[in-house]
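# predicted structure and sequence below. I'll ask about it afterward.
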Amino acid sequence: MASHRRPKSPGRTRMSVLTAAAATAVAVSAQSAQAAPKPTTDQLRSQLQQLNTEADQAVQKYDQSQENLKQQQAKVSQLQDQIARGQADVNSRLDQLGEIANQQYATGQVDPTVQLLLSATPDDYLTKAASLGQLTSNQASILDQLRSQEQKLAGEKSQAEQTLQQMDTTTKQLSAQKAEAQKKVQQTQALLDSMTAAQRSAVVGGGTSGGAASRGTSRPPLTGGTGSSKAGDSVEAAAFAAAQTRLGLPYVWGATGPDSFDCSGLTQWAYAQAGVSLGRTTYDQINDGTAVNSTADLQVGDLIFFNGDTHVGIYAGNGMVLHAPHTGTVVKYERMDWIGSIYAMRHI
């Protein structure tokens, strides 16, 4: 006997399968979430510091490339001026030779013997002949020198232009690296934004953009002393005072002031106000001044380099640094041991 039961609807079957699959996916997601706990504040801070170091490396290389590019452009401009002056000199000498040739042609190239006979005295002829020969020799010598100089300058110009093309390519590459580093910082910042204010404070440290520098409470004290609270000399005092006027201004990649800065841009600007010219990047500034061997010997106004030589700040006394930290922050005071490992210290 045939069955009279209604067969199952294909649509219902598919819905049952989809529902089961969705439930499985939710269960797997829940298990994955349980298997990957949120990073601790120490882990987050370590990650942020690493990303900031990578960002500092990218921006310092970018700044160095830009500085080299400016120098190369200045060199090309100087070479072009030299070439123009040399060419004008060559043209002037050629005109003088042309006049001599025209004069000889106009006189019909008189034979020297006839010139001797026509001269008032033999001595008069010999003087004229010697003068004409010497003039021609000088012209030829000068032209040879100018042609050699022109070839040299043209070669230097070509070399400078090739270097500029290479620098332009490098700058574009570094710009991409800069964007990638900024992206890393933003990703970490997004994670920090999802945390409570207390958690964020624990991760980013106890820095402040105001006049009173917070020392923080959850980090170990500095070893080897925290240095003097007095400026090293009038120059360092003036540089530190200038940097203090920039507190609260934003960090901006590649900026050198007066309204925004990157780390080495701030130190360069501050010392410029004190009449001292520092190099543009941390790689330059680390060679300026005199090395400081211990944190106990630090004086207000000294430069401190962190995390390799990728970041620089100005010693503010009592274990504090005044610096332009990284994207998303402002010029502020921070504890030295919050920023990273000290790489070098310099009296300027």
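That came in fine, so what should we check first?
# okay, CA-based contacts and neighbour counts for the rest of this
Fine.
# how about residues contacting stretch 65-83?
Identification of contacts with stretch 65-83 by C-alpha atoms under 8 Å, 6 or more residues apart in numbering yields 150, 153-154, 156-157, 160-161, 163-164, 167-168, 170-171, 280.
# go again with 6 Å.
153, 157, 160, 171 (C-alpha atoms under 6 Å, 6 or more residues apart in numbering).
# got the buried residues for that stretch?
65-66, 68-69, 72-73, 75-76, 79-80, 82-83 (16 or more other C-alpha atoms under 10 Å).
# out of these, list just those in helices.
Here DSSP state H is the test, and these give 65-66, 68-69, 72-73, 75-76, 79-80, 82-83 as lying in helices.
# in a markdown table: those residues, plus distance to residue 49.
A markdown table is the format used below for those (distance: C-alpha to C-alpha, whole Å):
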| residue | distance to residue 49 |
| --- | --- |
| 65 | 24 |
| 66 | 25 |
| 68 | 28 |
| 69 | 30 |
| 72 | 34 |
| 73 | 36 |
| 75 | 39 |
| 76 | 40 |
| 79 | 45 |
| 80 | 46 |
| 82 | 49 |
| 83 | 51 |
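# try this one next to it:
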Amino acid sequence: MASHRKPPQHRRSGSRARTLLTAVLAGAAASAGLDGVGHAAPKPTPEQVREEVDQLYREAEAATEKYNGARERTEAAERRVGKLQDEAARRTEELNTARESLGSAAAAQYRSGNGLGPAMQLALSSDPDRFLRDAGLAERAGALQATEVASVARQIRELDEVRQEARTELKELEDQQKRAQRHKKTVTGKLGKARRLLSRLTAEERARLAAESGGGNAEAPPARPGGTGGAKNSSGTVSAPNTRAAAAISYAQRKLGSPYVWGATGPDAFDCSGLVQAAYRSAGVSLPRTTYAQIGAGQRVSRSQLRPGDLVFFYPGVTHVGMYIGDGKMIHAPNPSAPVRVAPVDEMPFAGATRVV
């Protein structure tokens, strides 16, 4: 009878499990190259690298503009906090002076044998909340004391309001700093990935891509005021519509060849919005820090209406800006692989234009 028994079920299951495990491991070994034959990913072509790097640069530039905006708001919050802290210190000093004056009056009153009135007791209390709740008792004090006590009460309220406003601004400052750090992390991550991609190319391939990136060249004729179009005059210079536009163009021309550094506003390095901001600042015109704020800083104009000095914007989301100089060209800070240079306006998707002067 024993010869007809079925083998135990757990042995049969164990055998199948071992067979399956062996097959899985063999497949994993083959896919991982453990069978002695490597399967390395094919090296991307320079064109593929360029496409991916350009995309990373665009994403980094979008994050850069968000970082610039967060930094601008951070700096504004820092200024507000500083003013509020100064105001709180001034009001605290005034309050202490007022309470010292009441203290002197109270001492004189006590020495005279009249004792301290209820209003005076409240004014000198270390519990301002109780003082404010019971300030109605001041009405039972003399007219002079009532006026002094009311003044102290008002100063306590105003100081508390200033301190509360300062606390709110400090919270906003902390939030903006965190946002800036997040955007900074995004930018550095994108740029780091782009550098790693470029490092896989030969020196010759990198040099060729750098020459092609951004288009155009690093030279432009000087700008002169006069005229409304973009054509060069008989001397070969660009005719700017007014002296401020001419001054801004002249500044940008002097910065040709300067490196692109994200978050930079000069004088030796720039990002795209930092360049146009610095150029117009040199002409006495104040522009916002970011591309998406700069596009709203003047009169919107169509592409057919462009004049030298106009700001030209690119890509959905308005993440890149240059300065038009005429003849279909602009000066801009392209990306970390190319310096400030002259380039055709039509080399990137046009998003709009603004005339600031």
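Now that the structure is in, tell me what you want to look at. Here the structure is a predicted model, which is why all the values come from computation and not from measurement.
# work out the TM-score between the chains.
Here the TM-score for the pair of chains, by TM-score structural alignment, normalised by the length of structure 1, is 0.74; 286 aligned residues with a C-alpha RMSD of 2.8 Å.
# re earlier: which of the contacts of stretch 65-83 of structure 1 lies closest to residue 41 of structure 1?
Nearest to residue 41 of structure 1 out of the contacts of stretch 65-83 of structure 1 is residue 171 (C-alpha to C-alpha; 35.7 Å).
# give me the contacts around stretch 158-166 of structure 1.
residue 76.
# mind doing that once more with 7 Å?
For stretch 158-166 of structure 1, the surrounding residues in contact (C-alpha atoms under 7 Å, 6 or more residues apart in numbering) are 69, 72, 76.
# can you show me the strands along structure 2?
Using DSSP state E, the strands found in structure 2 span residues 223-225, 238-240, 299-301, 311-314, 320-326, 329-332, 341-344, 350-355.
# tabulate those (TSV), appending mean neighbour count and distance to residue 266 of structure 2.
Converted to TSV, the strands of structure 2 look like this (neighbours: other C-alpha atoms under 10 Å; distance: least, C-alpha to C-alpha, whole Å):
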stretch	mean neighbour count	distance to residue 266 of structure 2
strand 223-225	22	20
strand 238-240	27	23
strand 299-301	15	26
strand 311-314	26	18
strand 320-326	29	15
strand 329-332	28	13
strand 341-344	24	15
strand 350-355	20	22
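# and of those strands, who's closest to residue 59 of structure 2?
strand 320-326 (10.7 Å).
# the closest one vs structure 1, average offset?
On superposition with structure 1, the mean distance recorded for strand 320-326 of structure 2 (mean C-alpha distance after the TM-score superposition for structure 1) is 0.7 Å.
# contacts for that strand?
230-231, 238, 272-273, 276, 291, 307-314, 330-332.
# show me where the stretch 151-300 of structure 1 has helices.
All helices of the stretch 151-300 of structure 1, identified by DSSP state H, counting those that start in this stretch, fall at 197-204, 234-244, 263-273, 282-285.
# okay if I get the ones you listed as JSON lines plus distance to residue 98 of structure 1?
What follows is those, written out as JSON lines (distance: least, C-alpha to C-alpha, whole Å):
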{"stretch": "helix 197-204", "distance to residue 98 of structure 1": "78"}
{"stretch": "helix 234-244", "distance to residue 98 of structure 1": "62"}
{"stretch": "helix 263-273", "distance to residue 98 of structure 1": "55"}
{"stretch": "helix 282-285", "distance to residue 98 of structure 1": "54"}
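# residues touching the counterpart of residue 51 of structure 1 in structure 2, list them.
Taking TM-score structural alignment for the superposition, residue 51 of structure 1 sits opposite residue 56 in structure 2. Contact analysis of residue 56 of structure 2 by C-alpha under 7 Å, 6+ apart lists 190-191, 194.
# filter the residues you listed down to the buried ones, ChimeraX style.
Selecting only the buried entries of the contacts of residue 56 of structure 2 in ChimeraX, with 16+ other C-alpha under 10 Å as the criterion:
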select :190,191,194
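# of the contacts of residue 56 of structure 2, closest to residue 340 of structure 2?
Nearest to residue 340 of structure 2 among the contacts of residue 56 of structure 2, with distances taken as C-alpha to C-alpha, is residue 191, at 17.9 Å.
# nearest residue to the equivalent of the closest one over in structure 1 other than its sequence neighbours?
In structure 1, residue 191 of structure 2 lines up with residue 182, judged by TM-score structural alignment. The shortest distance from residue 182 of structure 1 to any non-neighbouring residue, by C-alpha to C-alpha, 6 or more residues apart in numbering, is to residue 55 (6.4 Å).
# that neighbour against residue 183, yeah?
No. Using C-alpha atoms under 7 Å, residue 55 of structure 1 is not in contact with residue 183; the gap is 9.2 Å.
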